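**Q** predicted structure and sequence below. I'll ask about it afterward.
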Amino acid sequence: MAAPSPFNAQQAEAGRTPTLAVLLGIFMVTITPFVAGLVQGQTADWLRNLLYAFATAVLLYNVWRGSVWAWRLTVGFCMVAGLVVFVIGMLAGSVAWQGWVVSGAGLAYLLLGTALVGTAVIRAFLDARWAARGRQLRGRA
């Protein structure tokens, strides 16, 4: 038997907008290099980058729908990518100022991933989605 959720329905409803903002933030940080490359006329890897953007959108959509596994993958990817991008940006920052911008993107990943885990209203919203999705999946079986 599952333990009852520590979050109430009011908190869950209040978490709708912050959850959407965090998921859109993750998507924007992910596609920014692709869009910047397109603006600069770099179209060599556009198909691969478009595939990455689509895969990211599908993953984040599944988080929104209430998939626990998609949430876990998203948080894991945010933490790993955030650390790697931050370190690469720090190394590049010793040579050019653009490295500091890359480090900022790494920090953005870390902060957004942490928000998915540590913000009470976001967790309440996702917990409500997880419960609803669990009921829906059990109803199909």
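**A** Good, I have the coordinates.

**Q** for the rest of this, base every contact and every neighbour count on C-alpha atoms.
**A** Will do.

**Q** confirm for me that residue 128 is in contact with residue 14.
**A** No - between residue 128 and residue 14 there is no contact under Cα atoms under 8 Å: 11.6 Å.

**Q** here's the one I want to compare it with:
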Amino acid sequence: MSASSPFDPRLAEAGRTPTLAVLVGIFMVTITPFVAGLVQGQTADWVRNLLYAVATAVLLYNVWRGSVWAWRLTIGFCMVAGLVIFVVGMLAGSVAWQGWIVSGAGLIYLLLGTALVGTAVIRSFLDSRWTDRRKTLRRKS
């Protein structure tokens, strides 16, 4: 991990809002089926879904705090979930129009996950968080 980031550290402060927007977007896409089910009165699996929502919030909060492992997990989950959801939506879209909405959710996951990696201001902000966190952990030990 000694390789320096190719991103400009001067962009770090400009990346605060886009990073927060992407993390909130990932959370919103993740909990939308749970909330939609609750609105429709489907409360059978509400405990499990609530645990998923809390686990997602904790993971994304750790990304915000500057945890590299949480960032890597989030990217992996976004890519895998996005691809699976997109394919399932495409298959369902051949039978009912609602499948295209599901495919759209898969694309949103893919786009948000890619934004965490490929957007210069977001990456610079996260790099500054990682550096600050690394310094804090070194002082504690």
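**A** Everything's here; your move. All figures in this text were calculated on a predicted structure; none of them were measured in a lab.

**Q** neighbour count: residue 128 and residue 14 of structure 1, which is higher?
**A** residue 128 (20 against 15; other Cα atoms under 10 Å).

**Q** for the aligned residue in structure 2 for the more buried one, which non-adjacent residue is spatially closest?
**A** Here residue 128 of structure 1 is matched to residue 128 in structure 2, going by TM-score structural alignment. Using Cα to Cα, 6 or more residues apart in numbering and skipping residues adjacent in sequence, the residue nearest residue 128 of structure 2 is residue 12, 6.4 Å away.

**Q** please apply the same query to residue 102 of structure 1.
**A** Residue 102 of structure 1 sits nearest to residue 89 (Cα to Cα, 6+ apart), 4.7 Å away.

**Q** what helix or strand does that neighbour sit in?
**A** In this assignment (DSSP states H and E), residue 89 of structure 1 forms part of helix 68-93.

**Q** that helix vs structure 2 - mean distance after superposition?
**A** Its aligned residues in structure 2 lie a mean 0.2 Å from helix 68-93 of structure 1 after superposition (mean Cα distance after the TM-score superposition for structure 1).

**Q** residues contacting residue 93 of structure 2?
**A** Taking Cα atoms under 8 Å, 6 or more residues apart in numbering, we find residue 93 of structure 2 in contact with 99-100.

**Q** please tell me how far it sits from residue 121 of structure 2.
**A** 36 Å (Cα to Cα, to the nearest Å).

**Q** try residue 99 of structure 2
**A** Taking Cα to Cα, one finds residue 99 of structure 2 at 34 Å from residue 121 of structure 2.

**Q** residues in contact with the helix or strand harbouring residue 105 of structure 1: which ones?
**A** Element membership of residue 105 of structure 1, judged by DSSP H and E, is helix 98-118. Under the contact criterion Cα under 8 Å, 6+ apart, helix 98-118 of structure 1 has outside partners 19, 22, 25-26, 29, 74-76, 78-79, 81-93, 122-123.

**Q** and the very next helix or strand once past that helix, what does it pack onto?
**A** Next along the chain after helix 98-118 of structure 1, taking DSSP H and E as the criterion, comes helix 120-140. Applying 3 or more Cα pairs under 8 Å, 6 or more residues apart in numbering; DSSP states H and E, we find helix 120-140 of structure 1 packed against helix 9-14, helix 16-39, helix 46-65, helix 98-118.

**Q** closest one to residue 137 of structure 1 among those?
**A** helix 46-65 (12.3 Å; Cα to Cα).
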